[in-house]
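Peer 1: coordinates only, sequence not included:
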C-alpha cells in the first residue's frame, strides 16, 4: 500500500494533497462532462475531496483513483436527479425560458492533460467538446456515467460495475444504448488537426476581422449553409446563412465590436466586447464548431465569466 495513504489516514494533510492533488484536474473534467456545468463540477470536486478525507479510514485498496471516481460519480448522479439535465437552445424542440443551460468550460482547466500521451490528451479534449457534452445530457444519468467511465476514462466493465454498484451485464447494456444516442460524429480535435494550426489561426483572424469591420457578408461567407447560431440563456436560435444574416443585420451589427481570441472546451473561441459608454464591455463568449474549413455553429454564451477564460473585463477604445 502507498505509504501516503497510511499517513493521510493518520491526519497528514500534506500526504492527502500528494495523493489527491494530481487527480483533481481529471476529476473536474469528469464532473463537467456529467453535469454540463463548470460551477457544479467545482462544487462536486470539493465535496468529493471532503468526503474522501472524512472516509479515508474505510478505504481498502492500493489505488485511490477508482475510489475517488466512485465518490465523484455518485455525487454527480445525485445532482442530476435533483437538478435535471442541462440544454443548449438548439437541442430544444421548442424555445423554453425555463431550461437550464450548459456552461462553457475554460480550456485552462485542461492543463493537466499536458502530462498525458498525445493520444490520451486528444481523447481528454474530445471529452469536453461542447457537442459531446451536450449529447451526454440527452442520456439517462446511468448511461452517462457508464459511457464516460468506459469510453473516456477506459475503466473495464467489471470496474465500472463495482464503481456503480451494478452488474457487468447492466453496464454493457447501458453502454450500447448510450453509444447509439451519442453517435460518432467527427470531433473538433480531428477537424483542428486536419486544418492545421496556420489555417485555424487564419480562419479565426477572418472571423474576428469581419465582426470588428461590421461586414455581414464576410461573416456569413465563413459559415456552412446549415450553420446554427445561438445565445444562451436566450432560448431562440438561428439557422442557415440567410437566417443568421438577417439576425446579425437586425441586431448585433448595429453596434461596434472587438473580439479577443481564447479557447473553451478545447475549441476556437472569442471573448466579444461591445462599445458602450466609451469603452468595450463584455457581451458574450463565442464558441465555434468547425466542419472542415467552415464554421458550422456559433454558441455565444451571454453570461460567461470572462475572468475564468483569462479575458479582460473591459477594453480601451484603442487596442
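Peer 2: Perfect, I can see it now. All of these numbers come straight from a predicted model, not from anything done at the bench.
Peer 1: please count neighbours and contacts with C-alpha atoms only from this point.
Peer 2: OK.
Peer 1: who are the packing partners of the helix or strand in which residue 205 is found?
Peer 2: Element membership for residue 205, per DSSP states H and E: helix 197-213. Where contact means 3 or more Cα pairs under 8 Å, 6 or more residues apart in numbering; DSSP states H and E, helix 197-213 is packed against helix 216-220, strand 257-264.
Peer 1: quick check: the gap between residue 110 and residue 134.
Peer 2: Using Cα to Cα, to the nearest Å, one gets 18 Å for the distance from residue 110 to residue 134.
Peer 1: okay, those two: which has more neighbours?
Peer 2: Higher neighbour count among residue 110 and residue 134: residue 134, with 25 against 20, using other Cα atoms under 10 Å.
Peer 1: and here's the other structure:
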C-alpha cells in the first residue's frame, strides 16, 4: 500500500482540479480525491492498464455519486438581479448552494499556466448548469484535452456517445465574459492600503465602471461603481481595522481578511488594470483550506450582525 501511495500522490493536483470543476467546491474536491485514492487502494490492478486513466475513472464515479443532490452550486449573480443600494442582505444560504474557491497551490501548476480561465469562478459556475455526465465529458475533452476514445473508455461508453454528449454540453454551457487578465500588482497594493484604512473613495477609484461585488452566503450582490460607492458610503465603516493577508484562489489574487484580529472572510479579486469583481466569502472555515491560521474563526451566525453591506 505504501508503494501504491507513492504512485498516487503525483496525480493529486490534476485530480483535484478535475474534481473541483465537477463539484464547484474546494472542500468537496479534496474529499473526492481522498475517496478516489481509497478506492484505488482497494481496486487497482496493474493488469487494468495505466494508473492515471483508472484514477480518473474512479474520480468521475466519485463525483457523479456526490452530484446526486437536486441543487446546483452558483454565484450570487446566477441567483437573481443585482440589488439596489439600501437593500437588506436577506437570509444566508447554506454552503452547498455556492461555488466555493480553491487555493492555487492545490492545483496543477502546469494546468494553471495554460488553462487558468477554466478555474475562474465564473467558468466553474457555468459548468454547474450542465448535467453531471455532460460536465465530465466537457471537462475531459475541452479542458484536459482527452481524446474522444480515451473519454469513451473512461466513461464505459462509445465514441459516438461522447461526441454527442460534448455537442450538447457545448450548446448548453452559458457564455462567460473573458477574463480581464492578471490584476496589476500596484493596483493590488493600492487596494490593500485603501481597504485596511477603509478609504471608500480610494477603493472605488480602483474599480471598473461595471464592477460587481458579492458576499456569500448571501444572495445579495451589487453591480456598478456608483452602487458600490453608495453602499460603502452609507455603511458605518464595518471593515475599518481589517488586515489583509495575501494568498491565491482560482488563478486570481485573494486575501484572508482579519477583522479586529480575528479571521473573518476570504476575498477573491478579479480584473486587469481595474478590479472587475470582488467576491467576499464570509466563511473563516476556508482559512485552513488555504493554509492560513483560522484558529480564532467566529461562528457563522455572527456574520449577518457584523456585515454592514
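Peer 2: Looks like it arrived, so ask away. All values reported here derive from a predicted model rather than from experimental measurement.
Peer 1: circling back to that earlier point, so for residue 169 of structure 1, which of the helices and strands packed on helix 197-213 of structure 1 sits nearest?
Peer 2: The closest of these to residue 169 of structure 1 is strand 257-264. By Cα to Cα, the value is 36.5 Å.
Peer 1: which residues touch the helix or strand following the closest one?
Peer 2: As assigned by DSSP H and E, the chain's next helix or strand after strand 257-264 of structure 1 is strand 267-276. Applying Cα atoms under 8 Å, 6 or more residues apart in numbering, the contact partners of strand 267-276 of structure 1 are 129, 188-189, 204, 255-263, 280-289, 306, 311, 314-315.
Peer 1: same check, this time on stretch 198-206 of structure 2
Peer 2: Residues outside stretch 198-206 of structure 2 that contact it (Cα under 8 Å, 6+ apart) are 187, 190-191, 194-195, 225, 228-229, 232-233, 237, 239-241, 274-275.
Peer 1: of the residues you listed - the most surrounded one?
Peer 2: Tallying neighbours with other Cα under 10 Å puts residue 275 at the head of the contacts of stretch 198-206 of structure 2, with 26 neighbours.
Peer 1: counterpart of it in structure 1?
Peer 2: Aligned counterpart of residue 275 of structure 2 in structure 1: residue 295 (TM-score structural alignment).
Peer 1: can I assume its match sits in a strand?
Peer 2: Yes. Assessed with DSSP: H, G, I helix; E, B strand; the rest coil, residue 295 of structure 1 lies in a strand.
Peer 1: from residue 119 of structure 1, how far off is the spatially closest residue to it that is not a sequence neighbour?
Peer 2: Of all residues not flanking residue 295 of structure 1 in the chain, residue 223 sits nearest, at 4.6 Å (Cα to Cα, 6 or more residues apart in numbering). For residue 223 of structure 1, the distance to residue 119 of structure 1 equals 30 Å [Cα to Cα].
Peer 1: repeat for residue 7 of structure 1
Peer 2: Using Cα to Cα, one gets 35 Å for the distance from residue 7 of structure 1 to residue 119 of structure 1.
Peer 1: who has more neighbours, these two?
Peer 2: More crowded of residue 7 of structure 1 and residue 119, by other Cα under 10 Å: residue 7, with 14 against 8.
Peer 1: and the gap between the closest residue in space to the more buried one that isn't next to it in sequence and residue 4 of structure 1?
Peer 2: Leaving aside its sequence neighbours, residue 7 of structure 1 sits nearest to residue 15 (Cα to Cα, 6+ apart; 6.1 Å). Taking Cα to Cα as the measure, residue 15 of structure 1 falls 5 Å from residue 4 of structure 1.
Peer 1: now check the residue nearest to residue 295 of structure 1 against structure 2: what is it aligned to?
Peer 2: Under the alignment by TM-score structural alignment, residue 223 of structure 1 pairs with residue 207 in structure 2.
Peer 1: neighbours of its match, how many?
Peer 2: Residue 207 of structure 2 has 24 neighbouring residues, counting by other Cα under 10 Å.
Peer 1: so it touches residue 225, yeah?
Peer 2: Yes. Residue 207 of structure 2 is within contact range of residue 225, at 6.4 Å (criterion: Cα atoms under 8 Å).
Peer 1: ranges for the helices of the stretch 1-150 of structure 2?
Peer 2: Using DSSP state H, counting those that start in this stretch, the helices of the stretch 1-150 of structure 2 run over 2-8, 12-23, 26-43, 51-66, 109-115, 121-127, 132-138, 148-155.
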